[in-house]
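Colleague: Prediction below, plus the sequence it came from.
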Amino acid sequence: MTPALADLADLADCDSSDVLADMASLADCARAEGYACVTALREHGARSVEIPAPQFAILLEGEKRVRTASQSLRFVPGDIFLITRRCRIDVVNVPDARSGRYVSAIVPFCDEALTAARTLWNEPLPAAGEVLVRLPLREHRTLLRRWRQSLQDGHYSDARLALATFAMALTRQGHGSLLLPPQPSLAEQVRDRIAAEPARDWPSHEVEAALGLSGATLRRRLAADGTSLRQLLIEARLAHAMGLLYTTRLPLKSVAARVGYRSLPSFSKRFVERYGLQPADIGRA
C-alpha cells in the first residue's frame, strides 16, 4: 500500500471509530424509544427467528452471524445489519473476546417512518434487492447521528423523520423492498394480531371474528400455508418472549407469564423446541 493510500485507510479507520463511539451511547438505553438494546455475555444462537418487518442493527460489541436459505453474512462493530423485508433467519451472537459482551442496537423502521418515506418517494422503485445487507456505519453516519441526537433530546418526531430519510437513502442504493407496501399473508396477519397481545388466550372464534372468516375457512387457509392457529399462537408468543429476554431483566417466570404461559417448564420446553436453545441462555448475566 502506498503512503497516500495508507493515510486514507487510517482516516477511514479513525472515522469509523468516532462514529462507533457516538453510537455506543445507545447501549445506555436512557431514551430507548423506538429501538432495543440487545446484550449477551455468552455465545448463543437461535434458528428460524421471525423478523416481521424491515429493521437494522448497529453492532457495538462482539460479532453477529446470520443465515437464510440463500445468504450467509458476518457482522462486526462498524457494520450495519439491514433486513429489508419480512423473513426468517438463523442467528449466532458472539461476545467480544476482550470485553466479554455482545451489544447491538436493533432499530425497526416504524410504520410512521416507512409511510412518510413512501409518500415522499416520487420515482420508480428500484429492484427489491437482497433480504440481508451489510452496510458500513461510516457511510451513513450523518443521518444516524441526527437520529441518535433526536432521541437523546426527546425529539421523537425528528427521530422518525431521520429514519424516513434513511429508508429513502437505502432505497436509492438499490434496496427497493424497503418501500414496497406490505402485503401480509393470512398467517402473518394472525401472527401479528397475537403478537400485539401475546398473553391473551385467543380462542378461535375471536380470531375468526376479527378477520371476518368462518372457522372452516380460517383452518383451510392456514393449512394451505402449512400452519395452524395453535402453531401461530406458539410462534408469536415465543417471539415476544425472545424480545423480552434480550431487552429486560425480568425473571424467566415473569417472561413466561407475559406471553401466556402459566408453567415455566412448559414455556422452556416450547422455547427450546422452537429456537434450539434454553431461554436462560439469552441476555443473562
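Modeller: The structure has been received and is ready for your questions. Residues are numbered from 1 along each chain as shown.

Colleague: only C-alpha atoms for contact and neighbour calcs from this point on.
Modeller: Noted.

Colleague: So what's the residue count around Glu206?
Modeller: For Glu206, the neighbour count with other Cα atoms under 10 Å is 11.

Colleague: hold the first one in mind and look at this next one:
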Amino acid sequence: MNINYSASIEAHQLHQSLVRLARADMARDYLCIRSKNQHGLSNIKVSQLHMGFILYGQQQLNLQTKQINFSAGDLYVIKPDTVIDAVNLPDPITGEYLTILVPMCDEVIQAAQMIWAKPVVDRTEAILKFSIDDFATSLAEWQAALFNHDVVKARLCITAILVQLCQQHCSDVLIVPPPKLTKIIHDWVIENPQHYWQSSEFEMRLGLSSATLRRKLSHEDTTLRETITHARLTFALELLYSKKLPMKTIAAKSGYQSVAIFRDRFVERYGIDPAVLAAE
C-alpha cells in the first residue's frame, strides 16, 4: 500500500473517532462546542492552559494585535491569562461547527513538568497552532481511553502531548502562573453556581477582611461581583454548547432566577444573545 495513502486513511480514522467522541453522551474532562450558526464571542478570558482541535468548520481567534485562523484538522493551544474574541464558522458541507476543547488540569501539567525535568527556556506566542496529525498517536490513545472510561490513561495521553510540545521548543506551556485570588474565587463559584454567594463566605474561607478582599481584587482589575458573574457565565456557556436545555433551566443552573437578567449579563459579557446558541 502507498505510504501516503495509508497515512491518509489513518488520519481520516482519527478524525472520525474524535467526531464520535465529541458527540458521545458521557461524563468527560473536555468541552464539545457544536454550532450550526456562525457566531462570535467577545472578551473570553482563558484562566488555564487549554488545548483544542477543530473537527468541522473554521474558527477565528482574535487577540489585541493579531488574528489566527483555524480549519478542520488544526490543533491549538491557548496559554493562561489570554483574552480572546472568537468567531466560529460552520462547515459549508456538513453545516456544523464542531470542536473539542480540553482544559489542562494541574495534575497533568505537574506530571509533564516532572517528565520534562528541564529548565523552561522557550518563549512562544499566547496561542500555538499545530496539526492533529502531529499528535495522532497520543490523541488516538486518549479517545480510546475515554471510551473505555479509563481517566488515568486519558490524562497520561494528555501529559504525553505536553511533553511532545516541549520537544518542539514550546516548553513554556508548562509555566503555571502564580495563583490569583480571582481564579480561586472563580473555581469555588463554578463548582456551585446556583449558590447565593456572599462576600462574608469568601472572607471566611480566605481569612481576609472585607476591605482586604476588595483591595486584592482591585489589584487584579476586578471586583467580587464581576468574578462571580464571570464564573456563572462561563458555566452557562458550557451548558449552552454541550447540553440542549431550555433557556430557563440553563439560567437557573447558572445561578439566575430571571432569564431576562441572565440574557442581559450574557450579552454584556460575550456580545451575543445566548438564544443564538440555545437554538442550535
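Modeller: Perfect, I can see it now. The structure presented is a predicted model; accordingly, all values stated were derived computationally and were not measured.

Colleague: for Arg134 of the first structure, what are its contacts?
Modeller: Arg134 of the first structure sits next to 73, 75, 79-82 when contact means Cα atoms under 8 Å, 6 or more residues apart in numbering.

Colleague: and if you look at Thr159 of the second structure?
Modeller: Here Thr159 of the second structure is in contact with 108-109, 111-112 (Cα under 8 Å, 6+ apart).

Colleague: Now flag whichever of those residues is closest to Leu174 of the second structure.
Modeller: Nearest to Leu174 of the second structure among these is Ile109, at 6.1 Å by Cα to Cα.

Colleague: Which residue in the first structure aligns with that closest one?
Modeller: Here Ile109 of the second structure is matched to Leu114 in the first structure, going by TM-score structural alignment.

Colleague: Okay, that match and Ala105 of the first structure: tell me how far apart.
Modeller: Distance, Leu114 of the first structure to Ala105 of the first structure, by Cα to Cα, to the nearest Å: 19 Å.

Colleague: do the same with Leu144 of the first structure
Modeller: According to Cα to Cα, Leu144 of the first structure and Ala105 of the first structure sit 12 Å apart.

Colleague: What residues in the first structure pair up with stretch 50-59 of the second structure?
Modeller: Counting by TM-score structural alignment, stretch 50-59 of the second structure corresponds to residues 55-64.

Colleague: Provide the secondary structure category for whichever residue in the second structure pairs up with Lys269 of the first structure.
Modeller: In the second structure, the residue paired with Lys269 of the first structure is Asp264, using TM-score structural alignment. Secondary structure, DSSP: H, G, I helix; E, B strand; the rest coil: Asp264 of the second structure is helix.

Colleague: Val91 of the first structure too?
Modeller: Applying three-state DSSP: Val91 of the first structure is strand.

Colleague: Just give the nearest non-adjacent residue to it, would you?
Modeller: Val66 (4.5 Å; Cα to Cα, 6 or more residues apart in numbering).

Colleague: Tell me, how many residues neighbour the match of Lys269 of the first structure?
Modeller: 14.

Colleague: now do Asn2 of the second structure
Modeller: There are 7 residues near Asn2 of the second structure, going by other Cα under 10 Å.

Colleague: re the thing from before, show me the contacts of Thr159 of the second structure that map onto helices.
Modeller: Using DSSP state H, the members of these that fall in helices are 108-109, 111-112.

Colleague: Now tabulate the residues you listed in JSON lines and tack on distance to Thr124 of the second structure and neighbour count.
Modeller: JSON lines is the format used below for these (distance: Cα to Cα, whole Å; neighbours: other Cα atoms under 10 Å):
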{"residue": "Val108", "distance to Thr124 of the second structure": "20", "neighbour count": "18"}
{"residue": "Ile109", "distance to Thr124 of the second structure": "17", "neighbour count": "21"}
{"residue": "Ala111", "distance to Thr124 of the second structure": "21", "neighbour count": "18"}
{"residue": "Ala112", "distance to Thr124 of the second structure": "18", "neighbour count": "23"}
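
Colleague: Could you work out the most separated pair of those?
Modeller: Val108 and Ala112 (6.3 Å).

Colleague: Scan the contacts of Arg134 of the first structure and report the most crowded one.
Modeller: Phe81 (25 neighbours).

Colleague: The residue nearest to Val91 of the first structure belongs to a strand?
Modeller: Yes - the assignment for Val66 of the first structure by three-state DSSP puts it in a strand.

Colleague: which residue packs closest to Arg138 of the first structure, ignoring adjacent ones?
Modeller: Ser16 (5.4 Å).

Colleague: part of a helix, is that neighbour?
Modeller: Yes - membership of Ser16 of the first structure in a helix is supported by three-state DSSP.

Colleague: which residues does it contact?
Modeller: 78, 137-138.

Colleague: what's the distance between Gly215 of the first structure and Arg230 of the first structure?
Modeller: 13 Å.

Colleague: okay, now the aligned partner of Leu18 of the second structure in the first structure: neighbour count?
Modeller: Counting by TM-score structural alignment, Leu18 of the second structure corresponds to Met23 in the first structure. By other Cα under 10 Å, the residues close to Met23 of the first structure number 22.

Colleague: Three-state assignment for Met23 of the first structure, please.
Modeller: helix.

Colleague: again with Ala105 of the first structure
Modeller: Ala105 of the first structure ends up strand, using three-state DSSP.

Colleague: What lines up with it in the second structure?
Modeller: Match for Ala105 of the first structure (TM-score structural alignment): Ile100.

Colleague: where do the helices sit along the stretch 101-250 of the first structure?
Modeller: 111-120, 141-153, 156-172, 186-196, 204-211, 215-224, 229-247 (DSSP state H, counting those that start in this stretch).

Colleague: Could you dump those helices into JSON lines and include distance to Leu132 of the first structure?
Modeller: Below are the helices of the stretch 101-250 of the first structure laid out as JSON lines (distance: least, Cα to Cα, whole Å):
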{"stretch": "helix 111-120", "distance to Leu132 of the first structure": "18"}
{"stretch": "helix 141-153", "distance to Leu132 of the first structure": "19"}
{"stretch": "helix 156-172", "distance to Leu132 of the first structure": "13"}
{"stretch": "helix 186-196", "distance to Leu132 of the first structure": "20"}
{"stretch": "helix 204-211", "distance to Leu132 of the first structure": "31"}
{"stretch": "helix 215-224", "distance to Leu132 of the first structure": "27"}
{"stretch": "helix 229-247", "distance to Leu132 of the first structure": "20"}
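
Colleague: Out of those, which is closest to Gly100 of the first structure?
Modeller: Closest among the helices of the stretch 101-250 of the first structure, once you apply Cα to Cα, is helix 229-247, at 16.2 Å.

Colleague: What residues in the second structure pair up with the following helix or strand past the closest one?
Modeller: Per DSSP states H and E, the first helix or strand lying C-terminal to helix 229-247 of the first structure is helix 252-258. Taken onto the second structure by TM-score structural alignment, helix 252-258 of the first structure occupies residues 247-253 there.
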